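K.L.:
Predicted structure and sequence below. I'll ask about it afterward.
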Amino acid sequence: MSNEKRALLSVSNKEGLESFARGLVAAGYSLISTGGTKRLLEEAGLHVGSVSEVTRFPEIMDGRVKTLHPSIHGGLLGKRENPEHMNQLAELDIEPIDLVVVNLYPFEETIANPDVAESEAIENIDIGGPTMLRAAAKSFQDVTVVVDPGDYETVLQGLTDETLTLSERRRLAAKVFRHTAQYDSFIAEYFAGLTEEPYPESYSVSYEKVQSLRYGENPHQSAAFYKKANYTGASLGQAEQLHGKELSYNNIQDANAALEVVTEFTRPAAVAVKHMNPCGVGTAEDISSAYEKAYEGDPVSIFGGIVALNREVDEKTAAKLNEIFLEIVIAPSFSDGAHRILTKKKNIRLLVVDMTGKEENEHKLTSVAGGLLVQEVDDGNLNTVELEVATDRTPTEQELEDLRLGWQVVKHVKSNAIVIAKADHTLGIGAGQMNRVGAAKIALEQAGEKAQGAILASDAFFPMPDTVETAAASGVKAIIQPGGSKRDQDSIDACNKHGIAMVFTRMRHFKH
């Protein structure tokens, strides 16, 4: 049995591989490789042995079987400190393998194409690669395993000066098991889609780290931000930060809430958010006017909040945004002039987010102690339902527009939720109350005299007519709510008494 150290290299991502391989040779390693990796290294002038020479068996089935062989896996799994293992290797003429460099067929990138054929996706499921990685990682006490080109420099330095510790090899092994687990989760998710099993017996998901955070909701809580790979909807995970200090945990929560609301609208829209609830929403023919309306919705709560806009921020809008303190402004883009204006403030964060995409069949995940709740994202909207007029009076065209706006907003307000709106913007929002009339009182108090002629949107039905009576006292002229209470007629009668138009959606929008 030779004392020469051997490295097996078989990679899909060949970034940095040539210089790393040269370093291995300089450190006394002989190289073994397969296919395209072997060709690349040989073209670079390196001597590389083939896996087929090691196994004494050819690659078969278009390369589906090449490294699945005892001469490879015996060389990886044999325990150096176990005499019986080493004797067996010697008897079978199997040489130990000391280092493995493998990354996998690009399954994730392949299925990112929405038109990918099932056959193509299947051929990009790597079998030999994960098996070698897992075998090498299991034997980390004897074998160094590298899955990430970002580790090449550190590993090579440790091998060259013989300072690569057991702790470092354990770290590399842990990275491998995370990598193969993520790879398998992509495959599991893909097949769950093919078999139309949204809630299988086990739920596999994978997220990639975006950044460590200074702390979580409070300074004594640690935290990090992860993103879902291949996500096609509007997402902070794909955001580009143009200016300002690092986002905090609470910033990300609030920014996501703002993004979810603003992407509801096709017209130019602006949304202000505070503590994950919208505090002002406006729509108009241009983005500057939409922001003015959102600001007017609650000029107090917007201070120190987050604003999301679904059109490019121009100089006129930027000048208005610059008049108050805001934590974050989110938009699809910023004009050069807008960027110059807003970056005069050191701490404001400017985020560019592509708002054109949409994630199909998306799930919302909520952690509970020792478990996970999984449900469809609430994509319900008035495009899929027919409004049912429940009262004697039918809403006017303007009232219907305002009712639609209120319904789009109340969907994103913590239950119990009430929204007061008029003339394409919100006037008052009551969020997270323990009873519905309490939420209505908060929203109506905020709207004040502007509630005269406004609409009221409720995320769930009225169990009694008290909310209608409270709305009528403030001058509300139209109401939108799901309906479905055993006492609906009481609320209908109260609306008829006060000349209020009320429509049922037959769709609830609880948000806990």
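P.N.:
Ah, there it is.
K.L.:
CA atoms for contacts and neighbours, from now on please.
P.N.:
OK.
K.L.:
which other residues reach stretch 258-278?
P.N.:
234-235, 253-255, 257, 279-287, 290-291, 294-295, 301-302, 304-311, 330, 355, 408-409, 412-414, 429, 431 (CA atoms under 8 Å, 6 or more residues apart in numbering).
K.L.:
buried sites along that stretch?
P.N.:
258-265, 267-274, 276-278 (16 or more other CA atoms under 10 Å).
K.L.:
Pull the distance from that stretch to the chain's centre.
P.N.:
Distance, stretch centre to chain centre, for stretch 258-278: 18 Å (CA atoms, centre = their mean, to the nearest Å).
K.L.:
neighbours around Ala421, how many?
P.N.:
33 (other CA atoms under 10 Å).
K.L.:
Can you name every helix or strand that the host helix or strand of it contacts?
P.N.:
Applying DSSP states H and E as the criterion places Ala421 in strand 418-422. Packed against strand 418-422 by the contact rule (3 or more CA pairs under 8 Å, 6 or more residues apart in numbering; DSSP states H and E) you find helix 397-410, strand 425-430, helix 436-447, strand 455-458.
K.L.:
Lys414 in helix, strand or coil?
P.N.:
Secondary structure for Lys414, judged by DSSP: H, G, I helix; E, B strand; the rest coil, is coil.
K.L.:
Contacts only, for it.
P.N.:
With CA under 8 Å, 6+ apart, Lys414 has these contacts: Asn277, Ala431, Gly432, Phe510, Lys511, His512.
K.L.:
ok, 7 Å please
P.N.:
Asn277, Ala431, Gly432, Lys511, His512 (CA atoms under 7 Å, 6 or more residues apart in numbering).
K.L.:
Just the buried residues from those, in PyMOL please.
P.N.:
Burial among the contacts of Lys414 is assessed by 16+ other CA under 10 Å; the matching PyMOL selection reads:
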select buried, resi 277+431+432
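K.L.:
Out of the contacts of Lys414, which sit inside helices?
P.N.:
Using DSSP state H, no member of those sits in helices.
K.L.:
rewinding a little: roughly how far out does the strand holding Ala421 sit from the chain middle?
P.N.:
Using CA atoms, centre = their mean, the offset of strand 418-422 from its chain centre is 30 Å.
K.L.:
what about versus this one:
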Amino acid sequence: MEQKTALLYVSDRTGIVEFAFELSRLGYAIVSAGATAKLLLQAEVVIEEVENLADLPEPWDMRLKMAQPRLFAGLSMPAGAADLHIGLAAINLYPISEIAEKGYLSETEVMEYVDPGASALLKAAARNFTQVISLCDPMDYEDTVSALSEFKDIHLKRRRELAAKSFSHCSYHDATVAQYLAHDWTAFPEEWVIGLKKNQDIKFGENPHQKAALYRRTGERPWGLPAAKLLQGSALSFNHYLDLETAWDLVSEQTDSACALVKHASLVGAAAGYRLSENFRLAWESDPANAPGSLVAFNREVDAETAKQIADVYLECAVAPEFSQEAAEVLKLKKDLRLITLPSSLIAAKEINIHPISGGLLVQEQNQHTLPVEIRAVTQRTPTETEMHALKFSWLIAKHTKSSAAVLSCGTRTIGIGSGQPSATEAIRIALFKSRNRHPILAPSDSLVLASDGPLSMDCIVEAMHTGVQAIIQPGGTSHDNHTVHVCNQKGISMVFTGLRHFRH
């Protein structure tokens, strides 16, 4: 009867000693190498070291010794076709993601953890899954021992599952190495593998019947939303993360101090350029009927004054780069409020946006554009300095609002937002309705401006002029442009074309 042989060569040595003892009890001869072999020998497991399987040059390091033909033949050929048949291989690769994230290792040092021999052996075992049990996860040891003890073998379906898991382990490892070396996104390659690691489980998805988890990209230090730190409150939900992305992206693009309220991934209100507490008050007053239950984001450290205002209202989450010690003391009494800190969300060059669709992914460059260096006034009356400041603020707000989007602002605070509509006309009507109901009286000094993420038709301009809009910012570039400019000139409205569209879906 042919001797059963198991190859054990792991970076994650969780449970490997116990597993080796069980395999020995089941009649397996153990072959091992490197640190795994050293650990097993210390535990007094009887093993054969890989070095003894062939006459190999002494200077060779373990990665070269693992690439010897006898091991590959033992994993790849049918039982009896080679002098060594390996029926079980427990191999896992170095966690390159965790190693690269340390940040203090040089590229050369990180690459020392790439073991091509181990990867090739695991793939050889997985390829021959009808003859070899391939294991890469210590969590699978117990079930494997149970099956071998009871049935003397493992069902073909389970072998196939373990083989798929092994190939996935190798692919994840290789993708992480590729991401680490590439640094930047290569524009739309013909073939693309993404390395992702589960950051955390989420209680449920958009709805309670949907399972969910948060994954982060590997091969780099955690950044963006996976790097969020929860200071207090219960774990973030799936919907909280969607709101957080919208709000954080918006305030991060503002150079002045800014605040944004988001609910169901839709912008409720925003303000910038005032004291942080005033930004919060104005953002809340933009739509006080819908503000309760929102997520609020700030791009500056939250101080005690702002914290006291937050404590007086109902919010789900508050996110900022930091919370002062005094602010944290004020807010710790609100047990249901989640406090989150996030590092700068400045988008990396060539960062991408991925949208899953049935059977594939839509991939595009991230929308990093804000305003052209020179924006063009197309009307006889050019915007005043105050109006231009308000227009630039409103344009950035519209960029982060679901299309079709219309943003009405007084200075650098929103007073009416229409979003997620099939037409710009409908979005403007909603924004106007909200502004009339929430802000029926405006100070004469306030500059009422309108921003649209897409080009405006004549109907849109007519809707706007009846509300006292003094300045408009929009992409332009349609057959209606001459007509809309003419009407704005008649009414003394200044209008700016950006030549840039900001649709967001």
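P.N.:
Here it is on my side, so go on. Model, not experiment: these values are computed from the prediction.
K.L.:
circling back: which residues of structure 2 does the strand holding Ala421 of structure 1 align to?
P.N.:
On the basis of TM-score structural alignment, strand 418-422 of structure 1 is assigned to residues 406-410 in structure 2.
K.L.:
how close does that stretch sit to structure 1?
P.N.:
Aligned to structure 1 and superposed, stretch 406-410 of structure 2 gives a mean residue distance of 1.1 Å (mean CA distance after the TM-score superposition for structure 1).
K.L.:
With adjacent residues omitted, what lies nearest to the counterpart of Ala447 of structure 1 in structure 2?
P.N.:
Counting by TM-score structural alignment, Ala447 of structure 1 lines up with Ser435 in structure 2. Leaving aside its sequence neighbours, Ser435 of structure 2 sits nearest to Gly416 (CA to CA, 6 or more residues apart in numbering; 4.6 Å).
K.L.:
What of Glu387 of structure 2?
P.N.:
Closest to Glu387 of structure 2 by CA to CA, 6+ apart is Ser447, at 5.9 Å.
K.L.:
OK, contacts around the one you found?
P.N.:
By CA under 7 Å, 6+ apart, the neighbours of Ser447 of structure 2 are Glu387, Cys410, Gly411, Gln470.
K.L.:
burial of the last one, as a residue count?
P.N.:
In this case it means Gln470 of structure 2. Applying other CA under 10 Å, we find 20 residues neighbouring Gln470 of structure 2.
K.L.:
What does it correspond to in structure 1?
P.N.:
With TM-score structural alignment as the criterion, Gln470 of structure 2 matches Lys477.
K.L.:
quick revisit: closest one to Leu321 of structure 1 among the helices and strands packed on strand 418-422 of structure 1?
P.N.:
strand 425-430 (17.3 Å; CA to CA).
K.L.:
Report the distance from that closest one to the chain centre.
P.N.:
29 Å.
K.L.:
tilt between it and helix 397-410?
P.N.:
50 degrees (axes from the mean of the first three to the mean of the last three CA atoms, to 10 degrees).
K.L.:
by contact count, what packs against strand 425-430 of structure 1?
P.N.:
Contacts defined by 3 or more CA pairs under 7 Å, 6 or more residues apart in numbering; DSSP states H and E place strand 425-430 of structure 1 against strand 277-283, helix 287-297, strand 418-422, helix 436-447.
K.L.:
Out of the ones you listed, flag the one nearest Ser206 of structure 1.
P.N.:
Among these, strand 277-283 sits nearest to Ser206 of structure 1 (CA to CA), with 27.9 Å.
K.L.:
which part of structure 2 lines up with that closest one?
P.N.:
The aligned range for strand 277-283 of structure 1 is 266-272, by TM-score structural alignment.
K.L.:
Give me the mean deviation of that stretch from structure 1.
P.N.:
Mean deviation for stretch 266-272 of structure 2: 1.2 Å (mean CA distance after the TM-score superposition for structure 1).
K.L.:
quick revisit: out of the contacts of Ser447 of structure 2, which ones does structure 1 keep as well?
P.N.:
When you map the contacts of Ser447 of structure 2 onto structure 1 and apply both residues aligned by TM-score structural alignment, their matches' CA atoms under 7 Å, the shared contacts are Gln470.
K.L.:
Arg281 of structure 2 corresponds to which position in structure 1?
P.N.:
Using TM-score structural alignment, Arg281 of structure 2 pairs with Glu292 in structure 1.
K.L.:
any idea what sits nearest that match, other than its immediate chain neighbours?
P.N.:
Excluding the flanking residues, the one nearest Glu292 of structure 1 by CA to CA, 6+ apart is Gly282, at 7.5 Å.
K.L.:
ok, how many other residues are close to the one you found?
P.N.:
30.
K.L.:
The helix ranked longest in structure 2: what's the following helix or strand?
P.N.:
The single longest helix within structure 2, with elements called by DSSP H, is helix 156-182. The C-terminal neighbour of helix 156-182 of structure 2 among helices and strands, as given by DSSP H and E, is strand 196-202.
K.L.:
Show me what counts as buried in that following strand.
P.N.:
Across strand 196-202 of structure 2, burial judged by 16+ other CA under 10 Å covers Leu196.
K.L.:
So which bit of structure 1 is whatever helix or strand comes next after that strand matched to?
P.N.:
In the C-terminal direction, the helix or strand that comes right after strand 196-202 of structure 2 (DSSP H and E) is strand 212-217. The aligned range for strand 212-217 of structure 2 in structure 1 is 223-228, by TM-score structural alignment.
K.L.:
That stretch: average distance to aligned residues in structure 2?
P.N.:
So stretch 223-228 of structure 1 averages 2.5 Å relative to structure 2 (mean CA distance after the TM-score superposition for structure 1).
K.L.:
How about that stretch, which residues are buried there?
P.N.:
Buried, per 16+ other CA under 10 Å, within stretch 223-228 of structure 1: Ala223, Phe225, Lys227.
K.L.:
Just the residues contacting that stretch, thanks.
P.N.:
Ser206, Tyr207, Glu208, Lys209, Val210, Gln211, Ser212, Leu213, Tyr215, Gly216, Gly237.
K.L.:
sec struct for whatever residue of structure 2 lines up with the last one, please.
P.N.:
Residue correspondence, TM-score structural alignment: Gly237 of structure 1 in this structure matches Pro226 in structure 2. Under three-state DSSP, Pro226 of structure 2 falls in the helix class.
K.L.:
got a list of what Pro226 of structure 2 touches?
P.N.:
Asn199, Arg216.
K.L.:
and if we set it to 8 Å?
P.N.:
Asn199, Leu214, Tyr215, Arg216.
K.L.:
just to revisit the earlier point, ok, the residue nearest to Ser435 of structure 2 - contacts?
P.N.:
Gly269, Ser286, Asp287, Val407, Leu408, Ser409, Ile430, Ala431, Leu432, Phe433, Lys434, Ser435.
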